[in-house]
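1. quick one, fold the following:
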Amino acid sequence: MENVLSDEVSPREAASAVNAWISDTGEGVRLTVTRDGAVVLDRVPLGFSIDGAVLGPGAELVHVSERTVRDRFTLRSGKSAGDHDYEHHESVHTFRAPGGVEWQVILRVGRDGAAIRYALPALDGTTRVTGERTAVTLPAGSRSWVLDYQTWYETPRFGVDTADLASGAYGLPFLTRLDATTHLLITESGIDGRFAGAHVVAGEAEPDGGRTLLVTVADEAVEVARGVVTPWRVFLVGTLADLVSSLFVEELAPAAAPEQADAAWVRPGRAAWSWWSGFYSGAQLAEQRHFVDVAADLGWEHLLIDCGWEETWVPEIVAHASRRGVQVHLWTIWRDLNSPQDLRKLALWRSWGVAGIKVDFMESESKDRYRWYDTILTESARLGLMVNFHGSVIPRGWARTFPQVIGYEAVRGAEYYVFFEDQALTASHNVIQPFTRNIVGAMDATPVAFGAPGRTTSDGHELGLSVAFECGITHFADHVDAYARRPLAARFLAELAPVWDETVLLAGDPDTHAVIGRRAGDRWFVGGIATGDARVIHVRLDRLGVGPDAQVWIVTDAMPATGGTRNGGAAPTGLAETVVTAADAIDVAVARDGGFAAIVAPAGVELFRAAPRRHLPAPTA
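-> Got it, this is the predicted structure:
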């Protein structure tokens, strides 16, 4: 059940460092957020406009109610699959505008941040939300990691000092370092077809060097009815490690429907995908059979067939894949699922044994498009189809509400090597993702593209992406034979766990490197990616709890016999492996724009466990 309530307002847990409150001053309604007693957000203006009438300035406080929200939810995939308990403090502030309109600010405070949303509790009929006053001022001296706004979020991410941040629109999530340890990540949660998505617009520099971000909705006007009229505006605050592990976005999302609460049919894992290495391969049955066979030999769970598949042979490839323990997913375009008649295709595909769909090219944050998402989410849940959205919006908590959603694109990923050979993905762009986009949910960046033309990242960097980036189903970009030709990569990707129990940040900064640890049972998988010169990265292992004499298998860039890491380092010569024992830390040498992948396990635990999937014979007539 969602949001189990207690009339008692319990004190905040000592471990929770975040607090927030709403004040009604002569300047209007304001939000303040603190962490460890220090102000993080100072008197953020709140309010919105309906049909041109501004709600906020001159508001009269009518009533405040408080409650404690406690609940448990289950994630089938993501940074931490399994059951999760949480507790939020909620306060509902009811105001009366000078014209008599009653409106509300609903404030939630959790362990990792605060969130607000707006409501019209006494509205008769409908009205239109035409603007928003929510605005965050970044202090002078802060630094942010951003992307230029695009409704499908595929522009490059980059770091920029507040003093140099250009005026204009930026997409979510928006990350800012406020001081040496405190970070702010702005995003959304709890969206559906009642609303449109939002972004932020940076204004001109303030006199003191700061800059204000105004929350801005994609639609010029959004028709709303009585009740809540916006999604949650989410402010995650804490260290980078706090943000990387946070589930606050999922905590704020609605609970799954009772019939979807279990959803045991959702199967996270790894997928073979032929489109990147062969644009027309989706039309080639023999090639799909080959991808199934290699995927099964690697122990992977899925095959994605992209554009070009034919319904005449899909049941055949599904049957072949099933005998190898592999599930098949089909690509489609959103326009082909945009009417009740079109939606019947989903039931047909499910009848063939198809396990999921990749839906592409939505490219909109409008309310109308979110109503389309509502339909697809509901119908795919009813039919038991997993869903991967491409050309899509960012995650906003659907992993909780609709556990069959196992991925979103909303990132500039490996497909850009195909469409824009002169615009290789930079290592700096990759390093920012675990601290921004991937914090809010599954990210189908289709990693490990060894064969990318013009690639500047090392092989170790590419392999490290398999852990540093998380998606419910990770679709590996390259041809399956490219992995088979690299025995160390093939071995690691065969060992790679299909689902994660826990995610932690072990080292890093959005400007330099990211080392992510993900636990599956008694083993930890570690992915390190770096930008810049070759160097040695120090990784502490104490957060993993693996005890003394832990086994560590590291696959990293093979350095030439001469050159080492001096002067940026000589070009690496492929991959190399090292097996060490460690108690509290490891030092890993990486190439320029390099990286590594590793498995860490307690002493005495079996480190390597991968096995090919069984090959069941075809039924006889």
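2. contacts, neighbours, all on C-alpha from now
-> Fine.
3. would you map the helices across the chain?
-> 240-245, 248-252, 285-297, 314-323, 340-351, 367-383, 398-401, 415-419, 427-432, 459-468, 480-484, 487-495 (DSSP state H).
4. any chance of those helices in a markdown table with mean neighbour count and distance to His88 as columns?
-> Output for these, formatted as a markdown table (neighbours: other C-alpha atoms under 10 Å; distance: least, C-alpha to C-alpha, whole Å):
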| stretch | mean neighbour count | distance to His88 |
| --- | --- | --- |
| helix 240-245 | 20 | 17 |
| helix 248-252 | 25 | 9 |
| helix 285-297 | 20 | 43 |
| helix 314-323 | 20 | 44 |
| helix 340-351 | 14 | 38 |
| helix 367-383 | 18 | 27 |
| helix 398-401 | 24 | 17 |
| helix 415-419 | 16 | 40 |
| helix 427-432 | 25 | 29 |
| helix 459-468 | 29 | 29 |
| helix 480-484 | 17 | 45 |
| helix 487-495 | 19 | 38 |
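5. this one next, for a side-by-side:
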Amino acid sequence: MFYLRFLCLFTVVLAGKLTAKEVPMDSPDKSVSVSCSIDHGQLIYTVTYKGKVILEKSPLGLETNEGDFTTNLQIVAVNTDKIEKEYKQDRIKTSHATYQANVLTLTVENTDKKRMSVVFQVSNNDIAFRYELPIWGERRSVVIEKEITGYRFPEHTTSFLSNMMTPMTGFARTAPSYESGYIADAPLTKAKSEYGFVFPALFSVGDHGWALLSETGVNSQYCASHLSEISENGVFHVAYPHMAQNNGFGSTAAALGLPGVTPWRTITVGSDLRPIVETTIPFDVVEPLYEASQEYKFGKSTWSWIVWQDQSMNWDDQVTFIDLASDMGYPYILVDALWDENIGYDRMKDLVDYAQSKNVDVLLWYNSNGASNDAPQGPRNKMNTSIARKKEMKWLQEIGVKGLKVDFFGGDKQETMRLYEDILSDANDYGLMVFFHGATLPRGWERMYPNYVGSEAVLASEMLIFSQHIRANEAFYATLHPFMRNTVGSMEFGGVLLNKYLTKENKDRNERLTTDAFQLATAVLFQNPIQPFALTPNNLTDVPAFEIDFMKKVPTTWDETKFITGYPGKHVVIARRHADQWYISGVNAEENAVKLTIDVSMMGREEVSLIMDKADGTTYQSNVKPNKKGEIEVNMQPQGGIVIF
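-> Purely as a prediction, here's the structure:
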């Protein structure tokens, strides 16, 4: 499956303080450079890309209940290594990844003579770093109370950010659930938000390049983090969860057994946006935490709730959507909230049997519940304790359910990270896949947990049903997801809405403002190994046959991803390959049509299929012959899209 090689180059143990000298580390191709030093007793670092400054002097350090590692530090050892790694991975943007990085380990000592190391892994477009804490004498446990890790960008930088939601707000006090919109290309001085900003965060550093900040490797041993608002001296800091999350219960700190490590902080840099879209750093620096109990099957799903809503949680409507899945050749139906009351446990076995008679498997919704929110939908209190969870999962396995959608988490505290991991680990024991709604950003979880199949953690399709503002900004948000949310982790968006009006009756209200070509494009643009699409039975007859044919054939897993062109918030075109079939997909949020020349030579075909819009918004399909250079010209209409396959 993979190989891994470390090569130790040298270790320097320093007899005294190292306060002025910088300790550098370059990427293998010398394009990325990290430099660390001690400045007035504080450990700092800088980042350059191709000689241009991406991060100015930025702080490193931790405050713990066993000592302060933010001031009065000295570097006492420097170690350098190399790492080479190759691995196969399903459920992400590529099925085969290679990773080469140079490693710098700086060990610092505080005034109590306690030591801590900062480990940097520097690859050609990515930096990953974390803190490593040894055993301190008799101390074998520690609480990390605060992290001063910071990011100081040059003042001409602009930001693309999403607010951390106010704790205990929103539906049934379930926030934060990573469902805010974006600000785009804003000056750093505008990066103000009381509760900070979620990862990932994107920055344009003018002609110096681009940078994407995130974190990965968060499991039950740590809390999840986010970015603070920019400080008065121009620094974004890593911030831990707010105390008000989870109804004020649970610590905002992180407890570690020693020796212990923090999650990885990641920085992806490039002259253009290609490294941002194509990065695999969230998965390069983590490893599987357990073996898959079986081979899990991914694919498309129908989902009645998204358009037909709560009223569809009944036997007859679920049978209708099972039949729709069967007609589409989809392997799954997602049966959403309230099935426990409206269908019942006794009849669920019969529904699963009926679905399987149609070659469709069932995924079931659950409330994460416990004491952290007020969400009333059931099943409740089945996932929040080990005893109840294992009993429920045993029953699910017995009746043939294949996976779970677990909703309403609303926090990033360490105890919530434990709940995510416990659900995933227990589900694997019973052969169940899991995806999360109302949830935090996944942080390397596709590689860490073999039965994990995605998270919402985005302003997703349900908000198109509920909000005119979100419908009006659908294209704007869609052009940001490939550069931000979806580039660091699978995104269970639940889209491709082909109803003209987002209601069961398909009339009168909730008018969709994007074209059919736009909607079809998002089936490729948004990556998640299981995607419950928002198709409804009437679509089989009320949209052109070529659209349904495309939705029957489009895959949900990918072997390769390439950035073609675009700018966050304006338009985007990317290409994805499944086996030997390429799909090129794009959407346009600008006020005018965008004329593009797209290289399709990778398809290796004399003629390609093109789905595109006319100026009046009508979506059509045609066959196009590339020119001698392997290019075709397209016009992406406003609120429109393209798919080439």
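6. tell me which of the helices of structure 1 lies nearest to Pro231 of structure 1.
-> Closest approach to Pro231 of structure 1 among these (C-alpha to C-alpha): helix 248-252, 9.7 Å.
7. measure the aligned partner of Phe361 of structure 1 in structure 2 to Val362 of structure 2 for me?
-> Using TM-score structural alignment as the criterion, Phe361 of structure 1 maps onto Phe408 of structure 2. From Phe408 of structure 2 across to Val362 of structure 2, the span is 21 Å (C-alpha to C-alpha, to the nearest Å).
8. swap in Asp516 of structure 2?
-> 28 Å.
9. got it, and Asp542 of structure 2?
-> 26 Å.
10. Ala272 of structure 1 against Tyr483, yeah?
-> No: between Ala272 of structure 1 and Tyr483 no contact is recorded; they are 10.7 Å apart, counting by C-alpha atoms under 8 Å.
11. sorry, back to before: quick one: which of the helices of structure 1 is nearest Leu185 of structure 1?
-> Distance to Leu185 of structure 1, taken as C-alpha to C-alpha, is lowest for helix 240-245 among the helices of structure 1, at 7.9 Å.
12. contacts only, for Ser609 of structure 2.
-> Ser609 of structure 2 makes contact with Gln621, Ser622, Asn623, Val624, Ile644, Phe645 under the criterion C-alpha atoms under 8 Å, 6 or more residues apart in numbering.
13. same deal with Phe195 of structure 1?
-> By C-alpha under 8 Å, 6+ apart, the contact set of Phe195 of structure 1 is Val222, Val224, Val229, Thr230, Pro231, Ser366, Lys367, Tyr370.
14. again, only using 6 Å
-> Counting by C-alpha atoms under 6 Å, 6 or more residues apart in numbering, Phe195 of structure 1 touches Lys367.
15. so what does it match up with in structure 2?
-> So Phe195 of structure 1 corresponds to Tyr222, using TM-score structural alignment.
16. same thing with Tyr370 of structure 1?
-> In structure 2, Tyr370 of structure 1 lands on Met417 (TM-score structural alignment).
17. right, and its match touches Val218 too?
-> No: applying C-alpha atoms under 6 Å, one finds Met417 of structure 2 not in contact with Val218, separated by 7.7 Å.
18. nearest residue to the spatially most central residue of structure 2 in space, please, no chain neighbours.
-> The residue lying closest to the centre of structure 2 (C-alpha atoms, centre = their mean) is Gly489, at 2.8 Å. Nearest non-adjacent residue to Gly489 of structure 2, counting by C-alpha to C-alpha, 6 or more residues apart in numbering: Pro442, 5.9 Å away.
19. equivalent analysis for Glu251 of structure 1, please.
-> Tyr86 (7.2 Å).
20. counterpart of that neighbour in structure 2?
-> Match for Tyr86 of structure 1 (TM-score structural alignment): Tyr99.
21. report how many residues lie close to its match.
-> When neighbours are defined as other C-alpha atoms under 10 Å, Tyr99 of structure 2 has 17 of them.
22. hang on, the earlier thing: out of the helices of structure 1, nearest to Tyr170 of structure 1?
-> helix 427-432 (15.1 Å).
23. chain center to that closest one: distance?
-> Counting by C-alpha atoms, centre = their mean, to the nearest Å, helix 427-432 of structure 1 is centred 15 Å from the centre of its parent chain.
24. likewise for stretch 587-602 of structure 2?
-> Offset of stretch 587-602 of structure 2 from its chain centre (C-alpha atoms, centre = their mean): 25 Å.
25. how long is that stretch from one end to the other?
-> OK, stretch 587-602 of structure 2 end separation, C-alpha to C-alpha: 20 Å.
26. any buried residues in it, and which?
-> Buried residues in stretch 587-602 of structure 2, defined by neighbour count with 16 or more other C-alpha atoms under 10 Å: Val587, Asn588, Ala589, Glu590, Ala593, Val594, Ile598, Asp599, Val600.
27. and for stretch 122-140 of structure 1?
-> Buried residues in stretch 122-140 of structure 1, counted by 16+ other C-alpha under 10 Å: 127-140.
28. again with stretch 60-73 of structure 1
-> Buried-residue list, stretch 60-73 of structure 1, by 16+ other C-alpha under 10 Å: Glu60, Leu61, Glu66, Arg67, Thr68, Val69, Arg70, Asp71, Phe73.
29. how about the residue nearest to Gly489 of structure 2, what's its partner in structure 1?
-> Looks like Pro442 of structure 2 aligns to Pro395 there (TM-score structural alignment).
30. what of Asn592 of structure 2?
-> Matched by TM-score structural alignment, Asn592 of structure 2 corresponds to Ala534 in structure 1.
31. same question, Asp350 of structure 2
-> Match for Asp350 of structure 2 (TM-score structural alignment): Glu316.
32. what's the answer for Gln639 of structure 2, then?
-> Using TM-score structural alignment, Gln639 of structure 2 lines up with Asp593 in structure 1.
33. picking that back up, tell me the contacts of the match of Tyr370 of structure 1?
-> Residues near Met417 of structure 2 by C-alpha under 6 Å, 6+ apart: Ser220.
34. and what of Arg43 of structure 1?
-> Per C-alpha under 6 Å, 6+ apart, neighbours of Arg43 of structure 1: Arg30, Leu31, Thr32.
35. and with 10 Å instead?
-> 21-25, 27-33, 135-137 (C-alpha atoms under 10 Å, 6 or more residues apart in numbering).
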